[in-house]
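**Q** sharing a model prediction with you, sequence too.
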Amino acid sequence: AWPARGDLAGDRALTRDALATWAALRGAGRLQHGAVQLLYAGHLDGRTVAVLRDGDRVARFSGPGRPLEVAATGTDPSAPVALGGGRYLLAPWDSGAAVPGGDAVRVRDGVTEPLAPPTHCGRGPVLDLTGPDGGRTIGDLGGARPVVLGYHSDADHSEAAGHRSASSHSAPGRLTGAGLRLWDRLGCVLPQPTRPVDRADAADFWSGSVPHGGGAADWVCTRFDFAGGGSAGQAALVGRTADSSLSAGAGGCDERRPVSGLWWRAGTGHWYYLAAAGHGLAPEADGPLRHVDVTGRLLVAVPHGEPKARPDTPIDLTAHTA
């Protein structure tokens, strides 16, 4: 359990007000006061803030008459808690915090200084933390709680996928180099998770150059491990430049056998169907396509009909052993 921290942790009136507000919001009998834990109470950026946890939910209280903010965050005791304004409440056993790949972050009473991912969308890696199990990188993906971010390179994807079930709960380590650069771009392409996520592991299963002026890009399958159990894969094509027209979500994926495709509009106004598959596989598309070319696990095709009209016919995409 976390100790209550903050300069108002001993203010019983503030805690009572926060509990009463949450109980009124959830309805009589739905809040077990004995199980509710005060995580933080103090002054932040000119506000009085109290943070409470009840099971898998966290509530942020800013005083009587103000709306109570409640979010489902899961039950991972090591997950930081977002306090608003770019500040995070860290687990008491985290011994160090830094900007990913950069300088140390000031922490007082467990609360970080204001932080923000260095991306145009405000999503991406935000903190390197050091805890009992080593280092990890925390990201803001737009959901209710920060997420542990992981990365597998194109070169080691096939080995990582083969051992995924055994390694899924191992410490991910801090993002560095290619992994950090990829997540700086990927955070703005992935859709915001609709459920609390414990961990997101990105595997760039194809890297190369897209013809017809597309430029360099990575095709990524990101596995979301949800708080409370379950997982899902989300594919994305991510251009190497911030303004790349290639960057887009590309539906679901299976990191053990990744294949993904999407329609892309080139600078000429012509539409192309692009698809890629993981190591040892080749993409195969069935639909209204012509001039289909597969080179280096990348499929490129043009639609039947007017090349400048966006096709709306579904494409059946599969992968076979190369």
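**A** Done, it's in. Numbers count the residues shown, from 1 in each chain.
**Q** from here on, just use CA atoms for contacts and neighbour counts.
**A** Will do.
**Q** can you list the buried residues in the lengthiest strand in the chain?
**A** Longest strand in the chain, counting residues (DSSP state E): strand 197-210. Residues of strand 197-210 classed as buried by neighbour count (16 or more other Cα atoms under 10 Å): Val197, Asp198, Arg199, Ala200, Asp201, Ala202, Ala203, Asp204, Phe205, Trp206, Ser207, Val210.
**Q** for that strand, packing partners?
**A** Helices and strands touching strand 197-210, by 3 or more Cα pairs under 8 Å, 6 or more residues apart in numbering; DSSP states H and E, are strand 147-152, helix 157-162, strand 215-226, strand 271-277.
**Q** now do the first one against strand 215-226, angle only.
**A** I take that to be strand 147-152. Going by axes from the mean of the first three to the mean of the last three Cα atoms, to 10 degrees, strand 147-152 is angled at 130 degrees with respect to strand 215-226.
**Q** now strand 147-152 against strand 197-210, angle please.
**A** Following the same axes, to 10 degrees, one obtains 40 degrees for the angle between strand 147-152 and strand 197-210.
**Q** comparison target below:
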Amino acid sequence: MWAGRRNQVTITGIARSPSVDQQPTAPRTDLADHSAPPESSEAAPPTPDPTARATSPDPAAGSSGEKPGPGATVVDVPQAEAALVENYPRLARLAYLVLPPRLGRHRRVLTAHAVVQRALPRKPVPLDAPATVPAPRGTAHRLSQPAYSLVRLRVLSAALAEETRAPRLFGRRLPLPPVPTGLPQVWGLRVFPPSGGVDELAVDQALAGLSAPARAAYVLRVLERLDEPGARAVLAAAGVVDPHRALTAADAVSVPGAGDGRTLLESAEFDPCSLQARPTDLMRRRQRLRVAGAAGLALAVGGVALWLTGGGWGADGAAAPPYSRNPAAQAALDPAQLTHAAAGGWRDAERRDFSVWPARGERTSDRALLRRALAVWARPGATAQVSAAPDTPTGPPAGPPRLLFAGVVDRASVVLFADGSRVVRYAEAADGDQGGVALDFARVDGADEAAASALVVNRADGNVRFLTAPWAGDVRRLDLAKPSDDGGRVAVDSRGVTEALRAPGADTTGRSCDSWPALLAGGHVLTDLGELTPARLTYGEPAHPGDATSHAARTIWARTVCHLPAVRSRGVRTVNSWPFAAQRLPATEDWATWVCTRAATWRGDGSRVMAQFQPPLDGEKPYTPGGVAARAEDSPACGPRSPRVLAGVLWQGKGAGKRWYLLAAGSDEVRSIKVSGGVSGHSSSRLLAVPASGGSRAELTGELKGGGGLSALR
């Protein structure tokens, strides 16, 4: 809390604190210039005395409770308070320098004040020997050495303890914001000492590179002017395990142009009592207020809904509140009602699809996880991220679904269901985090053995893992951009989950495509196109395509695969590439290949067709992608219902004249081709090559052998 009065601010918790003998001036926190010389604002450094230290092994915790021995000095609370108040600026500076830099300047300032204010003991503390330390110059009151030594020791111990105060996990500090240390606290402003020059910055960077004990040793040697034995004794009393190592590291600090560093340490750069103030992020503060208001309203509405429904949200995870108590809907959400296929039933099944997949994974008996997954499927809450392939229903199951998998994959708890026409993937954090969950839907109606060979079980960090069918057998990886690459064996665990594989497209950029990973499972070539079901890649005539495993198929696909991003996330079931014609290029001995690639979807419509012109292989880059001659959507071309196609392209020769030609080709059913418009010509075969000019536009038509016409793909 801040109270403003002109250009002066007061931090809650830093106030006037009178001693027993007099009313000393409280530490200043003026916003105005407060850079008086150290002689007028802080106590002179005390005379080193390594024997004057607390007998308690933990000075910051207070007195050990032992009776003082012979010759010991007892420091009572009023003496300690007087020493603390009169040397407050110096003690706050000491704490500020020793505190870890990771706190930031604002938090270091507040923590330094909190550390000094908590250094006041609650009862008298015995010290080994009396000593005398001069009071700050210009004051009549004199402090005794034991009182200052005690307070300094408690401040140093508390500042060192802040280094290990942050939460840790497995020995590593968690990336959490600094925890407030009590009073003082500042709301709506950020405070920090004024910035210094280059030398001050060099000192600050040098101290940031030291450990907390080394920083403490440096401050004791330079700011407090203790000799090595005195500093070692103070460090040992403060709980430092290896004072010698800390002193060695402190002595190695060298700041160019800084001399012994004492003048810089006494500058305003390291003075937590001379502060500047700036506002916090005003826009973020306003947004947080809005979020807090919305959260409060949502909590109130949720409480009313909880009271009205008579149920809780805990068992259903991120699901929304139940809308009704329909018995059929409740039965579909009961983990005990889930159906399971027999472990080896797929071997004797007449039809192999997802209905014969056995339930696999180490958490198939986790009722709580399965209930959360079913509840979110039925009623996705606001924190559930729902995605679905095109035209895939996302409603709840009509009855108890089939469990395919439940287990932990890449720090995520994953559950896979099938309900006949869909597969559903539910994922949540495996560490129990109550954050968002993912819910993915994909259509699988009419799936056969090849289409049910694998499912995507998880994606993370540019990698993908598959859950393979129990009949997949040996699983291998392929690089479709390299026909000669036979890949290697993919490790599959006992649950059927593959090792992490590079996701397709992760290494492709714009105009280059040097790699395209694929999976060979059960003899079928599969690739991830961003959905729950991988797409099967085939090769050959539309009526009877086969798996793209032969050398000819791999060669065609090496020049086609980089066009697959055009059909990513479109519910693609299979992609077939069909080389429908080969054409000799004019005035050369080279041959080009015409390829029709068709991406068929699970839903039936929405298919995409692409005609490619693949020129002769280049020796330097033999598998460059083919040129796209034409594209069409929702066209039957190159499919089993219409296994025919006609396409053309403008091509420029590489000879001395570099002449332009219009090249066209049709499938086997085409008898002749005619071109009109900007280019005219006719061919009595299914291949056409006529001279043209660059940028010409023409109309292609073909005549079929059985009669009728065929327009060019567009």
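**A** Everything's here; your move. Not measured: the values here are computed from a predicted model.
**Q** one step back: closest to Asp109 of the first structure among the buried residues of strand 197-210 of the first structure?
**A** Minimum distance to Asp109 of the first structure across the buried residues of strand 197-210 of the first structure is 23.9 Å, recorded for Asp198 (Cα to Cα).
**Q** measure the closest one to Val99 of the first structure for me?
**A** Noted for Asp198 of the first structure: a distance of 20 Å to Val99 of the first structure, by Cα to Cα, to the nearest Å.
**Q** sorry, back to before: with the second structure superposed, average distance for the longest strand of the first structure?
**A** Superposed on the second structure, strand 197-210 of the first structure shows a mean distance of 2.8 Å to its aligned residues (mean Cα distance after the TM-score superposition for the first structure).
**Q** which residues in the stretch 251-400 of the second structure form helices?
**A** Secondary structure of the stretch 251-400 of the second structure (DSSP state H, counting those that start in this stretch): helices at 262-265, 282-309, 327-332, 367-378.
**Q** and those, which is most packed in?
**A** Mean neighbour count (mean count of other Cα atoms under 10 Å) peaks for helix 367-378 among the helices of the stretch 251-400 of the second structure, with a mean of 23.
**Q** tell me the residues of the first structure aligned with that one.
**A** Aligned using TM-score structural alignment, helix 367-378 of the second structure spans residues 12-23 in the first structure.
**Q** what do we get in the second structure for Gly110 of the first structure?
**A** In the second structure, the residue matched to Gly110 of the first structure (TM-score structural alignment) is Gly496.
**Q** OK, contacts around Val690 of the second structure?
**A** By Cα atoms under 8 Å, 6 or more residues apart in numbering, the contact list for Val690 of the second structure reads Tyr661, Leu662, Leu663, Ser680, Gly681.
**Q** among the residues you listed, which ones are buried?
**A** Applying 16+ other Cα under 10 Å to the contacts of Val690 of the second structure flags Tyr661, Leu662, Leu663 as buried.
**Q** okay if I get those as JSON lines plus distance to Ala294 of the second structure?
**A** Formatted as JSON lines, these follow (distance: Cα to Cα, whole Å):
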{"residue": "Tyr661", "distance to Ala294 of the second structure": "67"}
{"residue": "Leu662", "distance to Ala294 of the second structure": "65"}
{"residue": "Leu663", "distance to Ala294 of the second structure": "64"}
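**Q** picking up where we left off before, hmm, who's touching the longest strand of the first structure?
**A** When contacts are defined by Cα under 8 Å, 6+ apart, strand 197-210 of the first structure is touched by residues 73-74, 76, 79, 143, 145, 147-154, 157, 215-227, 255, 258, 276-279, 297.
**Q** selecting buried members of those residues in PyMOL, what would you type?
**A** Applied in PyMOL, the following selects the buried portion of these according to 16+ other Cα under 10 Å:
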select buried, resi 73+74+79+143+145+147+148+149+150+151+152+153+154+157+216+217+218+219+220+221+222+223+224+225+226+227+255+258+276+277+278+279+297
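**Q** ok now stretch 188-204 of the first structure, how far from the chain's centre?
**A** 3 Å (Cα atoms, centre = their mean, to the nearest Å).
**Q** mind putting the contacts of Val690 of the second structure in CSV, distance to Gly626 of the second structure included?
**A** Shown next, in CSV, are those (distance: Cα to Cα, whole Å):
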residue, distance to Gly626 of the second structure
Tyr661, 18
Leu662, 17
Leu663, 15
Ser680, 26
Gly681, 25
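**Q** what is the nearest of those to Leu416 of the second structure?
**A** Leu663 (49.9 Å).
**Q** dump the helices of the stretch 251-400 of the second structure to a markdown table, plus distance to Val222 of the second structure.
**A** A markdown table is the format used below for the helices of the stretch 251-400 of the second structure (distance: least, Cα to Cα, whole Å):
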| stretch | distance to Val222 of the second structure |
| --- | --- |
| helix 262-265 | 5 |
| helix 282-309 | 40 |
| helix 327-332 | 73 |
| helix 367-378 | 60 |
